[in-house]
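Trainee: Predicted coordinates and the sequence they were generated for:
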Amino acid sequence: MRALRWPGALLSFVAISGLAGMLVAVAVTPAVAVAGEGTSGAVAFFEDLPSYLDIQAPQQVSSVYATQGGQQVKIASFYSENRTDVTSNAMADTLKQAAIDTEDPRFRQEGGIDVLGTIRGVAATVVGGDVQGGSSITQQYVKNVLVQQCEELTGKDAADTQKKIAACYQDAAGVTPQRKLQEMRYAIAVDKKYSKDQILTGYLNLVGLGGRVYGAEAGAEYYFGVHAKDLSLPQSATLVAILNNPSNLRIDQPNDKDNGQANGYALTKDRRDYVLQRMYVHHDISKAQLDQAKATPITPKITDTANGCSAAASTYDAGYFCDYVRNQVLQDPAFGKTAADRIETLDTKGLEIHTSLDLDLQAQAQSALSSYVPATMDGVDVGGTNVTVEPGTGRVLSMVQNTSYTQSDNGGAGATAINYNADTAYGNSGGFQTGSTYKVFTLAEWLASGHTLSESVNTTEHTFPQSEFTNSCVRLGGDPWKVANAESVPASMTVQAATSESINTAFGAMAKQLDLCKIKETAQAMGIHQADGSAPDSNPASVLGTNNLSPIDLAEAYAGFANGGIVCTPTVIDSVKEADGTSITPSPSSCTRGVSQEVAGTVDYALQGVLTGAGTAATANPGDSVPKFAKTGTTDGDVQNWLVTSTTKYTNATWIGNVQGNVGLANVPFPHGTTGYSAKFGVGRSMMTYLDQTLSGGALPAPDPAMIGSVAKAPSPSSSGDSTAGSAAGSASSGQGAGSTPSAPSTPAAPAAGGAGAGAGAAAGSGSGSGSTGGGASGGGSGKGGTTGPGSGSGK
């Protein structure tokens, strides 16, 4: 004879007898029992138990969407439990009837509890020691609701959380008469409050079906690749079979010797056939249907819902963008007070997140970048990125890099979780020295301080004592700063020409006439910060791009210039809804004025020359009619290489360089006959060609004639000049006066459009080695804990 779980057979008998009496009283006159009128003392005790059950929305899968061909496409899912809540109409009738016939045939007649089944189950549990069934569907639903509530508990730390959850589980599903009575009390109240259809639907949305799969919809999709409404009779019976014992009856383990593919999932088939037999006994299917369904083999079509960004990476090359979305959610108070709250919101609230990502543009960007920058190279830890930002909104339209996205610590060569496009907080990257792309902030401060593009500055190699510079932020000191150029240049040049050709010595001379602190503040006003979140340095060498910035941060700043001086912080989320349709308003992009419209327009005007004639990016010019501007950047030895281009509709930033280390790329061969220096032109030309055709762009903000001064007409970047043209240094002696805005003259036709490869290939042998500034190596700063050398000069 089995040992009793309670001490003493008499005590067990009395307890069970008392329980039976209460159950009979409740079952015969449930309204009276609940009201407590004319009840026995036992039923009065039952009445005192809590009856209100707070049924919250169950945990559900959050989905991330992007745009493709004008349609919204799901690219990623996040969840703790793989569940999608659906209505009764979205479930097959065969599934609902199978559940009733098998789990609770008296479901539609009873008052929330199956009295006889519960007495039988409790008696067997007490006497035998094993947990027995017998609960009604409503009781099972109550237990599942309580368990769901347990899973949402949090504590002061991980250990405390687990302790609370374990205690809650015991209260929700433990084997005690008290727990069973409370379950029954809730079930009666639930049955009075909700319709049978609502209870059955809630039950089928909550049930566990093995692993992290919960609910009819997720179960149907996971095991059979169909929606719950499209389940066949055998499939419906199989799901109901699995919910009886998910651990043992799941059908996603084909190699299981007891219940695998080799034996036709024998354990599950036995239970499935039992379910079918119950449906036949209760006259819900015919004998012919029974026989045909039993003869149908179990053939799973496992369709996993990837959790996280892996699906976005494998299907759409959007893993890094997806990861950026996740990080934006985790840092936005709109999704919860703490990081833990925000993770819970993302993983459990069934969010529908619509993003700014254009998948057609994303595919083009990945193709362009991968065509020129391989995932791995011998002898260099190579990295490459391309990001597109929309001026005026900060919306990130595309984000790619040369590596494969992975969250694994052992992702292999050419794979990483680090997002090189992003700041440390959004991608764990330390950023990269930007080279001459940073010169735009000196140019902006130059114009804001009353100088003009027509002024000539000394361009000879020069060693500047630190004492010659003004910096109202910090006291300067240290070794003199030696500045040289990548190529031989005249002794003096106009600022316009020096900008087009990215002359280091000219910008050193300009900075000497300005306050370095003001240059830094101009950069900050345009959204610039170092990738780790700290303020940019303001030493003399910083003028030539020694700060470690992220590509998205630089794109944000240049988009601000294209937007008339108003800079908008990057954002990747357009809208968010919870599962119940409630909107969550994410923190919007913050748009602020960084520089005046006059300064922005004149900067844009000056940067148009970069794409023409002797401009450093002339070979990237796609030769169309869309107004645009650009800036290149390299660090010493071409360790890091940049190209930023912009119209009024897009800003596109390309970085190619060393993730770690200081390998000079000037003469390192890259695809299409390019080098580490010139590959950016191929990527940039390809992107501008596509973006000009799809997004285009209007007239750039007008320059201020007074800020131009007596300078030559700026060449139009809408058609490229001869890339072999000589220096433009002497061209400033003629041109428009300060009283009128110069119009762009016609220029020679662009190089023949042989594709991005042709454009970049023309520059492959040009070797734009950057000038030394005596500041040390300019190694890449990306990667966990990555840092860079104390300051390098930059060239083109």
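Mentor: Done, it's in.
Trainee: going forward, measure contacts between C-alpha atoms and count neighbours the same way
Mentor: Noted.
Trainee: ok, Ala241 touching Gln277?
Mentor: No. Applying Cα atoms under 8 Å as the test, Ala241 and Gln277 come out as separate, 11.8 Å apart.
Trainee: Of the two, which one has the most company?
Mentor: Ala241 (28 against 22; other Cα atoms under 10 Å).
Trainee: Helices along the stretch 351-500 of the chain, start to end?
Mentor: All helices of the stretch 351-500 of the chain, identified by DSSP state H, counting those that start in this stretch, fall at 359-372, 424-427, 439-448, 495-501.
Trainee: doesn't Val64 fall inside a strand?
Mentor: Yes. Val64: assigned to a strand according to DSSP: H, G, I helix; E, B strand; the rest coil.
Trainee: What residues does it make contact with?
Mentor: Going by Cα atoms under 8 Å, 6 or more residues apart in numbering, Val64 touches Lys74, Ile75, Ala76, Ser77, Cys322, Glu352, Ile353, His354, Thr355.
Trainee: where's the last one relative to Gln60, distance?
Mentor: If I follow you right, that is Thr355. Distance, Thr355 to Gln60, by Cα to Cα, to the nearest Å: 19 Å.
Trainee: These two - which one has more neighbours?
Mentor: Neighbours per residue, other Cα under 10 Å: of Thr355 and Gln60, the larger number sits with Gln60, 28 against 23.
Trainee: can you list the contacts of Val64 in TSV and add distance to Ile55?
Mentor: Below are these laid out as TSV (distance: Cα to Cα, whole Å):
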residue	distance to Ile55
Lys74	29
Ile75	31
Ala76	28
Ser77	24
Cys322	32
Glu352	22
Ile353	25
His354	28
Thr355	31
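Trainee: Which one of those residues is nearest to Pro536?
Mentor: Nearest to Pro536 among these, counting by Cα to Cα, is Cys322 at 27.8 Å.
Trainee: In terms of secondary structure, what does the longest helix along the chain contact?
Mentor: What stands out as the longest helix in the chain, according to DSSP state H, is helix 9-28. Packing partners of helix 9-28 (3 or more Cα pairs under 8 Å, 6 or more residues apart in numbering; DSSP states H and E): helix 30-35, helix 41-47, helix 115-128.
Trainee: Presented hereafter is structure B, for comparison with structure A:
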Amino acid sequence: MAEKRYGAASAKKTSGSKPRKSGGSGTPRKPAGRKRARTKSRPKRKGLFGLIQTLLIWIYKLIWRLTVRVSILAALVLGAAVLVEYASLPDYNQLLDGRAKGSVTLRDRNGEIFAWRGDQYGGAVTAQSVSPYLKNAVIATEDKRFYSHVGVSPRGIASAVRINLSEGRGPLSGHGGSTITQQTAKLLCLGVEYDASVWKNEAEYVADCRRSSLARKAKEAVFALAMEVKFTKDQILSIYLNRAYMGGGAYGAEAASQRYFAKPASDLTAPEAAILAGLLTAPSTLAPTANIERSQARAATVLRLMREQGYISVQEERTAQANPATLSDVAEARAGGYFADWVMASGPEFFTSKTTEDIDIRTTLDQRIQAAAEGAMKQVFSDKVKEGSKAQAAIVVMSSDGAVRAMVGGRKTNVSGLFNRATQAKRQTGSAFKPFVYATAMELGYSPLDTVVDEPLCLNIPGSGEWCPKNYTNEFYGRVTLVDALKQSLNIPAVKVSESVGRKLVQRVATDFGIDSELIDTPALALGASESTLLEMTGAYAGILNGGSSVSPYGLVELRRKGDPNPMMEATGGIGERVIREEAAHSLVYMMEKVLTEGSGRRAQLPDRPAAGKTGTTQAARDAWFIGFTADYVAGVWMGYDDNTPLRGVTGGGLPAEIWRETMIRVHEGLPVNQLPKLEPVPQRQQQAPAPEQTEPQRRENVLQQVLRDLLGGGN
């Protein structure tokens, strides 16, 4: 059957084959040629080239393995560091206000803001609540890839290093290549809070936070990555917008917007937003209150960047460039810099210069009067003082109750932090002191019509020898009334009156009127040889105007925490105790009016209303004064050199009187004319009514007064 099925040839072949070896599997063997092909290896290179190739492959594999392992290890370390920083980061809302100090807002008598001190913070804003122009301007200027990077931009760092090296600086000096996230990390001082036991002061703490080094940059990068993990991009940008310093004492966009433009940050226009964004690179030098032109030039660059990055159109850029932002009226005025400094210095430090809270202070300042005083000084110096002169001047204007309405502490106005000649300079008062001599006489019952002999006089001063005062004209006028002696500013009569009524009593009257400076105890007291400040002298004259009661000059009316309706502190100045009788004060006002109408102060006369005052010139004309008043305001003017150089051709009746006149004309513009509270003396021969019967104490007092009159050289 096999033959029939497979054929004879096949059957023979099968029957003639050799038996298989025992142990076979029955599986047919694979061809020998296939086995040889599988076991044949690739020929190897021999010689030196082959050895080098093998070595390079080995090194490559080793480096690759090390790189992978090091990268994994570095990633683990970095991740752990980021997690540690992440865990230490406070809540988002706690990071918005980063000031170590509080702010002080100063308001004038009408409640209008005129100055700021301390670290201003206008309140929390967010990336969504500020003007879109501001948000886009900050991103375009500071970090155009803010929304795409992970907190650190290697491309930005590399670019900054390249620029720094090309400009000859160190790789970390100059451009930092920092993202907004890294800048925010730096503003947060990498989470390190100020500790007075570690740093000498806050400035040292800030400097330490801002220093650059490789280690510091590494920590900054880790902190930035942690912030990117914990906060959203808009939250990071919001922290930055609230903490960034923008010049003028303003921290944060809201404070800066209010400071420069008197509007909320949500209402900023493109030019205004460009100015604020431009401040971030150099807030102090680019602040618009310091140099508006420089600030506008920087804003033009910001606008160009915004247009290049598609945030504004070409037309919007052109419109903004053609209409640059300008300061608000409040910021432009920068009124009362000297006054604000004085109020800050006169208040308690823990509520002013060292406050950790936001404080609101209402003051006595009248911005209209402040502008009048500043304008008057500028005009007189421009018209009457030689160009290049370094002579200085100061002005104080106040009400009769001591409420200071204006203060100019030097020729430079619209400034702060400078030497205030109105409150800090103690100078000899000269003849401006004489009204207190005659106030003492009026209080003792003397009349302006009583007389004294103006004649050569020499007194022996213990320890100094003989002292012979002289009049300014070097002439003697014989018997003169007290009113004539004052209006002509005669020296010898003033010394005689002072010595007769009692030097100690004159000192007491002057001190009670508010002159707190030490008064000398020599006959030269009557001629103003003692030193005082312009503020003290003006306050003392206010006491004469108000009828003889002392005043304490004051500028602070009310101090309160922001948002608190109850004041923590109220005015401590104002009218005090009576110094001399009202009749005596009114008699003195009569005498001082004659100074302007007939005497040494004629150049101070006002064209439309009565005024009274007194000139003052010290030895060698080192100081020149004019202090006077109308029925409404008291004003004092001092002029001189800071180094006590004598003035040339200047007396109190000259330029100081002209500055006073110009100031008071502007101050009283539009005000009704009021009469001075004066009391004209009545000569004895004109008295009609008989004198009332006197008591024994009155008779003794009259005898004493008659003796004093005899010492003065006689009487009416």
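Mentor: Happy to help now that I have it. Remember, it's a predicted structure, so these values are computed and weren't measured experimentally.
Trainee: any idea which of the helices of the stretch 351-500 of the first structure is most buried?
Mentor: The highest average neighbour count among the helices of the stretch 351-500 of the first structure, using mean count of other Cα atoms under 10 Å, belongs to helix 495-501 at a mean of 29.
Trainee: Can you show me the strands along the stretch 451-600 of the first structure?
Mentor: Taking DSSP state E, counting those that start in this stretch, the strands of the stretch 451-600 of the first structure run over residues 456-458, 462-464, 481-483, 492-494, 548-549, 566-568, 573-577, 583-584, 591-593.
Trainee: ranking these by burial, who's on top?
Mentor: strand 548-549 comes out most buried of these by mean count of other Cα under 10 Å, with a mean of 30.
Trainee: Would you check the span in the second structure matched by it?
Mentor: Following TM-score structural alignment, the aligned partner range for strand 548-549 of the first structure in the second structure is 531-532.
Trainee: What's the average distance for that stretch when superposed on the first structure?
Mentor: In the superposition with the first structure, the average deviation recorded for stretch 531-532 of the second structure is 2.6 Å (mean Cα distance after the TM-score superposition for the first structure).
Trainee: tell me how far that stretch is from the chain's mean position?
Mentor: On the basis of Cα atoms, centre = their mean, to the nearest Å, stretch 531-532 of the second structure sits 28 Å off its chain's mean C-alpha point.
Trainee: and the gap between Gly576 of the second structure and Val557 of the second structure?
Mentor: The separation that Gly576 of the second structure has from Val557 of the second structure, given Cα to Cα, amounts to 16 Å.
Trainee: Could you do Leu134 of the second structure as well?
Mentor: From Leu134 of the second structure to Val557 of the second structure the distance is 37 Å (Cα to Cα).
Trainee: nearest to Ala339 of the first structure, of the helices and strands packed on helix 9-28 of the first structure?
Mentor: Per Cα to Cα, nearest to Ala339 of the first structure of those: helix 41-47, 41.7 Å.
Trainee: packing partners for that closest one?
Mentor: helix 9-28, helix 30-35, helix 177-193.
Trainee: What are the buried residues along the first one?
Mentor: Within helix 9-28 of the first structure, the residues that count as buried by 16 or more other Cα atoms under 10 Å are Ser12, Ala15, Ile16, Leu19, Ala20, Met22, Leu23, Val24, Ala25, Val26, Ala27.
Trainee: these two touch, right, the last one and Thr118?
Mentor: No. Taking contact to mean Cα under 8 Å, the distance of 11.6 Å between Ala27 of the first structure and Thr118 leaves them out of contact.
Trainee: give the contact list for Ala620 of the first structure.
Mentor: Here Ala620 of the first structure is in contact with Leu611, Phe681, Gly682, Gly684, Arg685, Ala756, Gly759, Ala760 (Cα under 8 Å, 6+ apart).
Trainee: Residue in the second structure paired with Asn205 of the first structure?
Mentor: In the second structure, Asn205 of the first structure lands on Asn242 (TM-score structural alignment).
Trainee: For its match, which residues are in contact?
Mentor: Leu96, Asp97, Gly123, Ala124, Val125, Tyr251, Gly252, Ala253, Glu254.
Trainee: Which contacts among the residues you listed does the first structure share?
Mentor: Retained in the first structure: Gly123, Ala124, Tyr251, Gly252, Ala253, Glu254, out of those (criterion both residues aligned by TM-score structural alignment, their matches' Cα atoms under 8 Å).
Trainee: Is it possible to mark the buried ones in these?
Mentor: Ala124, Tyr251, Gly252, Ala253, Glu254.
Trainee: and of these, the nearest to Tyr438 of the second structure?
Mentor: Ranked by distance to Tyr438 of the second structure (Cα to Cα), these are led by Tyr251 at 54.9 Å.
Trainee: just checking, Thr481 of the second structure touches Tyr446?
Mentor: No. Here Thr481 of the second structure does not reach Tyr446: they are 10.9 Å apart, not a contact under Cα under 8 Å.
Trainee: And Leu330 of the first structure, how close does it get to Tyr605 of the first structure?
Mentor: To Tyr605 of the first structure, Leu330 of the first structure is 39 Å away according to Cα to Cα.
Trainee: The two: which is more packed in?
Mentor: For Leu330 of the first structure versus Tyr605, neighbours defined as other Cα under 10 Å are more numerous around Tyr605 (28 against 23).
Trainee: quick check, that one in a helix?
Mentor: Yes. Tyr605 of the first structure forms part of a helix when assessed by three-state DSSP.
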